[in-house]
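>>> Predicted structure and sequence below. I'll ask about it afterward.
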Amino acid sequence: MHNRWVALTVIVVAQLCALSVWFSASAVLPSLQEEWGLSVDQGWVVTVSVQLGFACGAIVSALLGFADRYNPKRIFMVASLAAGVFNGLLIFSSTLELALVLRFLTGFVLAGVYPIAIKLVSLWFQSFRSISIGILIAGLTLGSALPYLLLGFQTNLLWQTTILISSVLAIIAGLALFVLLPTKEAQASSSKFSFRNIHYVVRNRKVMYANYGYWFHMWELYAMWTWLPFFLMASFTNSDSSYSYLIAFVAIGVFGGVGSFLGGVWAERMGKVRFTIIAMTTSGICAILIGLTFQQHPFLTAFVAIIWGASIIADSGQFSALVSDYASPEYVGTALTMQLGVGFLLTAVSIYLVSVFVPVIGWGAVFLIISIGPLLGVFAMLRLEKMIQST
């Protein structure tokens, strides 16, 4: 059990199950809108509240130094249990206001799952870290897309059942990791978040360009993960909705997972910055092209969606690695928290904008809004590459 690859398997599977609550409500959003009488604007808030909760949870966790003060295994367990409970309580919610509170709290406690999983992997892997983080992010993509798989096989599944299954998985994940994963002695921890250190982060141009790349990457990522299934349903007018959910799961979960793993391998070989440029260029092109396939041949749409799903997440782990490379140890904790917090706040904006512009410009053009993210991200990473080469 003390083999680090076995430990990685435990961490990844536990994270996969725990993060299934992230998009559980988004996956059943049409059912929630019908049952609760929600407008389109009210519907998107259900999704965005999780993003805002996660951003707030990450900042609070960093300010209080939870990851450095407490056993990360215990934090993961408590956070997973809480996420399962808050997500499950959505079944008993009868008002939008209560649902938003529960989704915010779900996102808030998930800040004790994904970042802590990264810390656990870092403790076990001093070498092959890019590859191990890539595998962990593959688990993130699979877990996030899991509700789409459930709906793909059972389109007549009650929304309460989807919520309940994801909650049970999260609870089992927390308990299983705590029992199965041996405690690994922590190495010297990185610095904690401090508002006083923000000016050091802002003045470090290499760190800021890495941050810009991540923020533009996040602008695209979660909007795509949220809206791709609904784009596919609108595009595949002659197909059952289960087909759209399954394609979304394959694109986001399966090929996203493959892209994450291969991204870690390729980043080790060609360099982090160069790989992020290639990945964002590919995903940006897909964001532009997929609208042109709208209500055309389903195979072509599915093909572009799969390439998009693989490329959009492939570089995700490299931005935090770049910040760790170029930030001083005295403020690396602040830099990483700033990167994460701002990134997830931006996801709320891009998710909202898609919902606003779909009725105005249609599905065929709406993803052009999020294609701006990777295109600007490429520019930021080219500037970073030039700075690195000149020093």
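Thanks, I have the structure now.
>>> all contacts plus neighbour counts: C-alpha atoms, from now on.
Will do.
>>> what secondary structure does P329 sit in?
Counting by DSSP: H, G, I helix; E, B strand; the rest coil, the backbone at P329 sits in coil.
>>> Below is structure B, check it against A:
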Amino acid sequence: MAERARRVPRWGGPVAVVSLAQLFGTSLWFSANAAADGLKQSWGAGPADIGALTSAVQAGFIMGTLALSLLGLADRFRASTIFVVSALTGACFNAAFAWIAHDIATAALLRFLVGLSLAGIYPIGMKLIVSWEPARTGQALALLVAMLTLGTALPHFLRLGGQALQWQWIITGASVLAVAGAWLIHRLGTGPHLPPARTTRASVLSAFTIPRFRASALGYFGHMWELYAFWTLVPLLVAATGLAAHFPRFGVSGLSFSIIAAGAIGCLAGGMLSRRIGGAAVALGALTISGGCALAFVLGWQTLPKGWLIGVLMLWGASVVADSPQFSALSAQACPKDMVGGALAIQNALGFGITMISISAATALFDSLGPGAVWLLIPGPVAGLIGYRLALRPA
């Protein structure tokens, strides 16, 4: 343990290092969305095409998390090794998307491979957090998911700061960051607070027989119906509601970054609040607020003043992801320690399967309904709240 501690960089503890690596690694996730304008000019890509590229990443992520969980890989190999390999391969596939792909079909294949790589970054990053800070899982995961949120928003920031650059260089910037994340985890290693690697093949699906795990998973699934579809729609909503024209200094990229990045503040605030009122209260409260924001937006996007409308989107951006680390922490605490990696991976796999449906449906509806397509996101928070309560009812 002492030897491991000497490997931690002096400028931060393990949670800070893992969270920064997560920020860099997950910048790969929405890099295509930040390049939407360039893809439109180069390939004539429309909203449905951007949705297809995002769904390809989700499909790859699902396949990767299923393999990690059902084959027991997440709990049979060192978490740091999986993270490093995944970040490096994801960086390569992302760069290939920027410089080799010349049409939507090829791009979708490469984005699928990026998603496959992300399966070894996001859930494994959560396992790394548990391996270093098991006693502060909720607050530590809040920092981790805050970095995931910033990583999601980061390509929009890169786009904002590099308006004169070709879209390919914006994508490449995300790959460079992912390589930096791999280096950080290589330096850090895996923490000492997990049992030895599993040698048995007990089904990870048995975690769903645990009422507390099942409740947090159902809440997480409702949250996932809304989250990634919202993140995908943000630049489209900003453009279609005239917000970019009303705030020209920010434009689509600046406002999109601000709205998505607000989720990092929501995660950190939720993490601190969870120490006082508990993770379940924070998760359910955030889910309620985000559902309310979705309803307020869809009812008022045509009539609300622009200042109020951006306020709704900022609050929505802050609350839509604040429940994620708390649901994940509740799941990690509910299942046996030797099943943490696989249980979180299978929860992620099913959750991201749900996102594929909501992203595809929302982007397809956007072509015909415009911002009114947001109606489709509201059932997610409602179902998550109901599912959580029902799962904890006595049999």
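Happy to help now that I have it. Just so we're clear, the structure is a prediction, and the values are computed from it rather than from any experiment.
>>> For the two chains, what TM-score is obtained?
Put the two chains on top of each other and the TM-score (TM-score structural alignment, normalised by the length of structure 1) is 0.89; 384 aligned residues with a Cα RMSD of 2.6 Å.
>>> any idea how far L227 of structure 2 is from A32 of structure 2?
17 Å (Cα to Cα, to the nearest Å).
>>> who has more neighbours, the two?
A32 (27 against 24; other Cα atoms under 10 Å).
>>> what sits against that one?
A32 of structure 2 makes contact with I50, L53, T54, I171, according to Cα atoms under 8 Å, 6 or more residues apart in numbering.
>>> host element of the aligned residue in structure 1 for the last one?
Superposed on structure 1 with TM-score structural alignment, I171 of structure 2 falls opposite I163. Using DSSP states H and E, I163 of structure 1 sits in helix 159-180.
>>> What helices and strands are in contact with that helix?
For helix 159-180 of structure 1, the packing partners by 3 or more Cα pairs under 8 Å, 6 or more residues apart in numbering; DSSP states H and E come out as helix 4-18, helix 24-27, helix 72-88, helix 129-153.
>>> Onto which residues of structure 2 does the second one map?
This means helix 24-27 of structure 1. Counting by TM-score structural alignment, helix 24-27 of structure 1 falls onto residues 31-34 of structure 2.
>>> May I see the buried residues of the matching stretch?
Along stretch 31-34 of structure 2, these residues count as buried under the neighbour rule (16 or more other Cα atoms under 10 Å): S31, A32, N33, A34.
>>> just checking, the first one touches T172?
No: assessed by Cα atoms under 8 Å, S31 of structure 2 is found out of contact with T172, at 9.1 Å.
>>> Format the contacts of A32 of structure 2 as JSON lines; extra columns: secondary structure.
Formatted as JSON lines, the contacts of A32 of structure 2 follow (three-state DSSP):
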{"residue": "I50", "secondary structure": "helix"}
{"residue": "L53", "secondary structure": "helix"}
{"residue": "T54", "secondary structure": "helix"}
{"residue": "I171", "secondary structure": "helix"}
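>>> Looking at structure 1 now, which of those still hold up?
Here those are checked against structure 1 with both residues aligned by TM-score structural alignment, their matches' Cα atoms under 8 Å, and the contacts held in both are L53, T54, I171.
>>> The second one: what's it in contact with?
If I follow you right, that is T54 of structure 2. By Cα under 8 Å, 6+ apart, the residues touching T54 of structure 2 are F30, A32, N33, R111, T232, I359.
>>> Any idea how many residues pack against S319 of structure 2?
Look at S319 of structure 2: counted by other Cα under 10 Å, it has 29 neighbours.
>>> Now check structure 1 for the residue matching it.
With the correspondence set by TM-score structural alignment, S319 of structure 2 lines up against S311 in structure 1.
>>> Contact partners for that match?
With contacts defined as Cα under 8 Å, 6+ apart, S311 of structure 1 is in contact with G256, G259, A279, M280, T282, S283.
>>> what about I210 of structure 2, distance to T199 of structure 2?
Using Cα to Cα, we find I210 of structure 2 at a distance of 22 Å from T199 of structure 2.
>>> between those two, which one's more packed in?
Between I210 of structure 2 and T199, counting by other Cα under 10 Å, I210 is the more crowded of the two (14 against 9).
>>> about what we covered before: now the contacts of T54 of structure 2 in a markdown table, with distance to T81 of structure 2?
Rendered in a markdown table, the data for those read as follows (distance: Cα to Cα, whole Å):
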| residue | distance to T81 of structure 2 |
| --- | --- |
| F30 | 24 |
| A32 | 27 |
| N33 | 29 |
| R111 | 22 |
| T232 | 30 |
| I359 | 31 |
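>>> what's the closest of these to T190 of structure 2?
Compare each of the contacts of T54 of structure 2 with T190 of structure 2 using Cα to Cα and the shortest gap goes to F30, at 27.1 Å.
>>> Buried ones from the contacts of A32 of structure 2, can you make that a ChimeraX selection?
In ChimeraX, a selection of the buried entries from the contacts of A32 of structure 2 looks like this (16+ other Cα under 10 Å):
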select :50,53,54,171
